[in-house]
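Can you look at this prediction? I've put the sequence above it.
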Amino acid sequence: MKRKLLGVIDATTYHDDLEDLLTHRSLAALPFAGRYRIIDFVLSNMVNSGIRSVAIFPKMQYRSLMDHLGSGKNWDLNRKRDGLFFFPSPIVDSDGNRIGSFEHFAGNIDFFYRSTQEYSIISNCYTIFNMDFRPILDWHRQSGCDITEIHHQDGGSMEMYLIKTSLLIKLIETRNETGYTCMKDIVNNLHHFYNICHYEYNGYAVMIDSIENYFSTSMNLLQSDIWKQLFIKEQPIITKVKDEPPTKYIKGSYVKNAMIANGCLIGGTVENSIVSRGVKIGKGAVIKNCIIMQKCHIEDNCYLDSVILDKDVKVDAGTHLTGTTRSPYVIRKGTKQGALMNS
């Protein structure tokens, strides 16, 4: 398996509905579940499936993504042969919603020429799921497919494609003659000459494409049945390791149905919420149905309900912020909210 399947992650996608959370980062680097980034899911799935060569194709705002992944050491991808590769797009104004852009791949065609893996799995970067790709490869080979598109059980495409690396190279090289610009163009063309198959995935999977979707998917993690479908002991979701002290709970604090990462200081009430590393919550503060990202500081006697705080946000004492499940109140990274800005 190590030399049969190549991992290709398209990290160019930008969703306008996530703008408030993507001003300083790419979608792939969006924090999720307190201590992960969204790309951790597909990357971990690839590594858990025995893939030892993964190419990531980002476009813009990818500094935080590169900082998170580094050399790939946490995923055992810091290797002398194969490993983790970054290929930023030279086309700044290209459409970032076409998974597997052949123009982007063409700029790095030598990578595919040198690859020894017979097959390639091409995936988006923003799906929350836990999948073993090995059964799909076996099914693909036995079915005699040219291209296998992975579908979710509801029938929709998951924007993941399995293809022979040699055929992928051919599609890249002939893109100007065929007019095919990405994998989606081929599978949606009724006049193609390829044997295209659909593989149905029956597990839990959500594609993050809006603030509402991001918020609801995050809140659903607080349900034990959904958590168990994503975080499987035999197929762990791997992330960047950070050595931080345990969270400290001050006398009088209260936590119910919440995920609290390391390094926090909790002095108030936290219910039905996800709190990332290094967050400080003051005495008398009430946090309900919220996503609080890394190193936020919420001072005493604040009230937050259905709020998303991006990293390094400070909320002054006595501030009240309220959103809804369909329209959570979003505070951008590094900003400050004062008591006079109550809503």
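All right, it came through fine. Residues are numbered from 1 along each chain as shown.

switch to C-alpha atoms for all contacts and neighbour counts from now on
Fine.

contacting residues for the nearest residue to Ile250 once chain neighbours are set aside?
Distances taken as C-alpha to C-alpha, 6 or more residues apart in numbering place Gly267 nearest to Ile250, at 5.0 Å, with adjacent residues excluded. Residues near Gly267 by C-alpha atoms under 8 Å, 6 or more residues apart in numbering: 249-254, 280-285.

Make a ChimeraX selection of the buried ones in those residues.
Listed next is the ChimeraX selection for buried residues among the contacts of Gly267, using 16 or more other C-alpha atoms under 10 Å:
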select :253,280,281,282,283,284,285
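
number of nearby residues for Ser210?
Burial measure for Ser210: 15 neighbouring residues, criterion other C-alpha atoms under 10 Å.

quick one: which of the contacts of Gly267 sit in helices?
Assigned to helices by DSSP state H, none of those qualify.

Now intersect the contacts of Gly267 with the strands, please.
Of these, the ones assigned to strands by DSSP state E are 249, 254, 280-281.

Serialize the residues you listed to a markdown table and add fields for distance to Arg134.
Formatted as a markdown table, the ones in strands among the contacts of Gly267 follow (distance: C-alpha to C-alpha, whole Å):
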| residue | distance to Arg134 |
| --- | --- |
| Tyr249 | 43 |
| Tyr254 | 44 |
| Lys280 | 43 |
| Ile281 | 44 |
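
Which of the contacts of Gly267 sits closest to Leu27?
Using C-alpha to C-alpha, Lys280 is the member of these that sits closest to Leu27, with 25.7 Å.

Included below, for side-by-side comparison, is a second structure:
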Amino acid sequence: MAKNNICAIINLTEDTTQLKPLTNNRPIAGLPFAGRYRIIDFMLSDLAYAKIESVGLFIGKSGRSIYDHVRSGAAWDLQSEVSGGIFTFSHQDWKKNHPKSDEHEDFYYNHRLFLERSNAGYVFVAGSKIIANVDIRAVRQQHIQNDKDVTVVYKHFDENQVSDDEMLAHGIVFNGDEIEKFTDYVVPSQEGKVNLGLNMYFLSVDKMLNILDQATEDEVYLELNELLQHYATACSLNGFEYTGYASNIDTIDKYYKANMDLLSFPTFSSLFQTSIPILTKSKHGSPTYYAPESKVRESFVGSDTFISGTVKRSVLNRRVVVEKDAIVLNSILLQGTKVGEGAQIEYAIIDKNTVVEPGAKIIGAPDDIKVIGKNSHVLAD
């Protein structure tokens, strides 16, 4: 075992209900973001920067969209012909409901196998729906210095930045400099601040294996990030404060807001102009074409796009077409969307390969984002 090496286990089984129809055929980690990325790119980029060689992706269903995007992991320099690499374990949802379906393999069999073969001394465990840019090397350094069982990555949020559901699920109570416990509801400080965990944990592989053994004995079957919260009271906990931008993508409104947040330079800088580059799978395509009559302001526009109409405060992914006299305001258009002449889109999310006919209107509001599912055909009235 290489004492200071790190492996990683990433949970891609989070509840997608409040993000439908965008998550009908993809996990949250597979959602497009900021015109050219996927949400999983942020976690994979952080792992790559930390020189993590072995990554286990535990996926709820088949994971086809994730396989297509990640492939060998070469885009993040996570491929390896000698040791390590990206390993995928699918159908976790079924396995959780049938934890003893195989007399030789329980629910945690693949977790144990991955950890034991990783040749690592430490494991970084995380979910996959947080947009952030975390220096895992700094997390390791603090973990070693403080000599606690588990280091929890957390952030100070303004109370008005987070939902009641987030405070219920991720609240942290400190006792001095140490984390005392996770709580079902966190009480804001006098300054209106709350400490919320980012669903990221750092611990030794040996400690993780011990927790898996205990969970098996107790017949507790959870994803590892959930399991660490479950057994938190039996561990000494250290907190690592993350100070950059972070967003928990668990609803349509959160997904929309996180994309729109990037139109603010301070937010963009916090995510993309740090020492940790955000990487993604490269896709070859033509530069975007802006027709002489086009008007584009305060927007992210992916490659291979054709714009002849008006686009303001919007995020356009690759291969989008916005025809003459069409108007796109405060919206997100995913890959391959075609907006016909004179069409109007406001406060909407349009999933990939959707055709909006000439003259059609999709009008939402800041508190009522309209969502059009993949491969739809929107007609004019």
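The structure has been received and is ready for your questions. None of these values were measured; they are calculated from a predicted model.

which residue in structure 2 lines up with the residue nearest to Ile250 of structure 1?
Counting by TM-score structural alignment, Gly267 of structure 1 corresponds to Ser308 in structure 2.

From Ala120 of structure 2, how far off is that match?
Distance, Ser308 of structure 2 to Ala120 of structure 2, by C-alpha to C-alpha, to the nearest Å: 53 Å.

Is Cys296 of structure 1 in contact with Lys280, as I believe?
Yes. At 6.4 Å, Cys296 of structure 1 counts as touching Lys280 under the criterion of C-alpha atoms under 8 Å.

which stretches of structure 2 form helices?
40-49, 64-70, 92-97, 109-117, 136-146, 164-170, 205-218, 224-230, 252-261, 265-272.

now, of these, which is deepest in the fold?
Mean neighbour count, computed with mean count of other C-alpha atoms under 10 Å, is highest for helix 40-49 among those, reaching a mean of 24.

Counting by contacts, list what that helix packs against.
Packing contacts for helix 40-49 of structure 2, counted by 3 or more C-alpha pairs under 8 Å, 6 or more residues apart in numbering; DSSP states H and E, involve no helix or strand.

What lies in contact with it?
Helix 40-49 of structure 2 has contacts (C-alpha under 8 Å, 6+ apart) with 8, 29-30, 76-78, 128-129, 131-136, 276-280.

same thing with stretch 62-80 of structure 1?
Applying C-alpha under 8 Å, 6+ apart, the external contacts of stretch 62-80 of structure 1 come out as 24-26, 28-29, 44, 47, 52-53, 83-84, 238-241.

and the closest residue to Lys4 of structure 1 other than its chain neighbours, how far is that from Asn262 of structure 1?
The spatial neighbour of Lys4 of structure 1 that comes closest, neighbours along the chain excluded (C-alpha to C-alpha, 6+ apart), is Gln117 at 4.3 Å. Distance, Gln117 of structure 1 to Asn262 of structure 1, by C-alpha to C-alpha: 39 Å.

repeat for His320 of structure 1
According to C-alpha to C-alpha, His320 of structure 1 stands 26 Å off from Asn262 of structure 1.

cool, Leu222 of structure 1 as well?
Distance, Leu222 of structure 1 to Asn262 of structure 1, by C-alpha to C-alpha: 17 Å.

Gly336 of structure 2 pairs with which position in structure 1?
Alignment note (TM-score structural alignment): Gly336 of structure 2 maps to Lys295 of structure 1.

Run a quick neighbour tally on its match.
Using other C-alpha under 10 Å, Lys295 of structure 1 is surrounded by 20 other residues.

Equivalent analysis for Glu118 of structure 1, please.
15.
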